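> what follows is a predicted protein model with its sequence.
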Amino acid sequence: MSQKYIVHEEPAVRTASQRIAMADLAPFGFPGLHEQVWLGGCEDGLFVMQCVPFRIYGLNLFDVVRLDEDGMLVEVVEKGGHRTLRALLEAGLEPQVFEEVAGGIASRARSGGFAVEWSGDRHAAIDVPAGGDSASLVAFMDAHEEAGTLFWEWSESQPFQGP
């Protein structure tokens, strides 16, 4: 089975000393798939997440992580106090419905002061800082999930699992 990679083209945080690592998505039900993550240096060989995870459960922006000798993310050492809300828009939506849903996610995230990263045009990962009021965004997600235009979840719906 060949490996496939999900990349973060526009990480939430950009610094001069970033590095890239990989997370194996097999423990989360995606065998043969890896997610590239952007990290900032910390201390004692640890790193700080600088992107909003698309498919990794139990991991958020600014969490402190450990890598193995091959550069694979293996452990969340310390939580950074943020949460990740993820949405997947249904395939084949009419263009005006698609624009309403994608635009609604972006505008509500922006008004809440939340960073948003997109994987393609249908999958959004939204960073909700500690104390951030996500009620409007969650209500929007709930309404559109009920209407069948998207599915959404919090990343902590499952714990992080290393390879």
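Cool, got the structure.

> CA only for contacts and neighbour counts going forward, please
OK.

> any idea how far the closest residue to residue 45 other than its chain neighbours is from residue 161?
Once flanking residues are discounted, residue 45 sits nearest to residue 66: 7.2 Å by C-alpha to C-alpha, 6 or more residues apart in numbering. In this view, residue 66 and residue 161 are 12 Å apart by C-alpha to C-alpha, to the nearest Å.

> which residues are in contact with each of those two?
Here residue 66 and residue 161 have 74, 75 as joint contacts, going by C-alpha atoms under 8 Å, 6 or more residues apart in numbering.

> who's in contact with the most centrally placed residue in the chain?
The chain has residue 53 as the residue nearest its centroid, 2.5 Å off, counting by C-alpha atoms, centre = their mean. Residue 53 is in contact with 37, 59, 60, 61, 84, 125, counting by C-alpha under 8 Å, 6+ apart.

> surely the last one forms part of a strand?
Yes - residue assignment for residue 125, taken from DSSP: H, G, I helix; E, B strand; the rest coil, places it within a strand.

> I figured it hits residue 57, correct?
No - applying C-alpha atoms under 8 Å as the test, residue 125 and residue 57 come out as separate, 11.7 Å apart.

> putting a second one here so we can go through both:
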Amino acid sequence: MASREPAYERQPVFVTHQDPVGRAEQNQIAQADLAPYGMADQVEQLWLLDQGNGTYALACIPFCVHGLALHDRVRLSDDGRWVTGLVEPSGHRALRMLWTPTTDHAQLTHRTARVKTEIATAGLLSEWRGRHVAIDLPPAIRPQPLLALMAQEVDAGQASWKWADTEPFAG
């Protein structure tokens, strides 16, 4: 695998994970280009755990990259900077939600608190980045109350949501 450095028209914007759910002492960070998903000049930094066989397991829940989820095994470019392919899916799914911008911060706080409560009640892992949440759904888990609450937010025009696996990974 050759090193794959995307060409950017300007300095890339980095989507980072401040508190990855799989943070460990020996994590590695690699990047995923978000241009294939309509986010030119943006890069997501993904936390990884070395599997010791040339593959790495995702140690975070992707906010933007498609086709990847927590614990999926991936391969990296020769220089170790870029995620270049999915080796083996974990069976987990990532569900993402983004609240619409608002000047009513009390309302946004209330709405996000309700979702945080449902995530905790369902015993799920999540990562937050401002108005954006990425939720890990392990195999065979369908937390209906959380999904219903998220649908209410979307129906009210307060948020949008998307499964991360609606498009394949385009490494």
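Alright, I've got the coordinates. Everything numeric in this text was worked out from a predicted model, so none of it was measured.

> got a TM-score for the pair?
Overlay of the two chains. TM-score (TM-score structural alignment, normalised by the length of structure 1): 0.95; 161 aligned residues with a C-alpha RMSD of 1.1 Å.

> hmm, back to that, more crowded one of residue 125 and residue 57 of structure 1?
Each of residue 125 of structure 1 and residue 57 has its neighbours counted (other C-alpha atoms under 10 Å); residue 125 has more, 25 against 19.

> I'd like to know how far the more buried one sits from residue 2 of structure 1.
Look at residue 125 of structure 1 and residue 2 of structure 1: by C-alpha to C-alpha, they are 26 Å apart.

> remind me, longest strand of structure 2?
In structure 2, taking DSSP state E as the definition, the longest strand is strand 42-50.

> and that one against structure 1, how far off on average?
In the superposition with structure 1, the average deviation recorded for strand 42-50 of structure 2 is 0.5 Å (mean C-alpha distance after the TM-score superposition for structure 1).

> so what does that strand touch, helix or strand wise?
strand 13-15, strand 27-33, strand 56-58 (3 or more C-alpha pairs under 8 Å, 6 or more residues apart in numbering; DSSP states H and E).

> possible to save those as a markdown table with distance to residue 130 of structure 2?
What follows is those, written out as a markdown table (distance: least, C-alpha to C-alpha, whole Å):
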| stretch | distance to residue 130 of structure 2 |
| --- | --- |
| strand 13-15 | 11 |
| strand 27-33 | 20 |
| strand 56-58 | 21 |
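
> of those strands, which is nearest residue 144 of structure 2?
strand 56-58 (25.5 Å; C-alpha to C-alpha).

> show me the helices in structure 1, by range?
95-112, 135-146 (DSSP state H).

> could those go into a markdown table alongside distance to residue 25 of structure 1?
Output for those, formatted as a markdown table (distance: least, C-alpha to C-alpha, whole Å):
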| stretch | distance to residue 25 of structure 1 |
| --- | --- |
| helix 95-112 | 25 |
| helix 135-146 | 25 |
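
> look up how far residue 56 of structure 1 lies from residue 26 of structure 1.
10 Å.

> who's more crowded, these two?
residue 56 (24 against 15).

> any idea which of the helices and strands packed on strand 42-50 of structure 2 gets closest to residue 105 of structure 2?
Closest to residue 105 of structure 2 of those, according to C-alpha to C-alpha: strand 13-15, at 22.6 Å.

> Provide the aligned range in structure 1 for that closest one.
Under the alignment (TM-score structural alignment), strand 13-15 of structure 2 falls on residues 4-6 in structure 1.

> for the matching stretch, give me the average deviation versus structure 2.
Mean for stretch 4-6 of structure 1 is 0.9 Å (mean C-alpha distance after the TM-score superposition for structure 1).

> in that stretch, what counts as buried?
Across stretch 4-6 of structure 1, burial judged by 16 or more other C-alpha atoms under 10 Å covers residue 6.

> who touches that stretch?
Taking C-alpha under 8 Å, 6+ apart as the rule, stretch 4-6 of structure 1 contacts 32, 33, 34, 35, 36, 119.

> burial measure for the aligned partner of residue 155 of structure 2 in structure 1, as a count.
Using TM-score structural alignment, the equivalent of residue 155 of structure 2 in structure 1 is residue 146. Residue 146 of structure 1 has 11 neighbours, counted by other C-alpha under 10 Å.

> and residue 30 of structure 1, by the same measure?
By the criterion of other C-alpha under 10 Å, residue 30 of structure 1 has 12 neighbours.

> what do you get for residue 117 of structure 2?
Neighbour number of residue 117 of structure 2 under other C-alpha under 10 Å is 12.

> quickly note the distance from it to residue 132 of structure 2.
15 Å.

> do the same with residue 107 of structure 2
Residue 107 of structure 2 sits 15 Å away from residue 132 of structure 2, going by C-alpha to C-alpha.

> these two: which has the busier surroundings?
Counted by other C-alpha under 10 Å, residue 107 of structure 2 and residue 132 do not tie: residue 132 has more neighbours, with 18 against 11.
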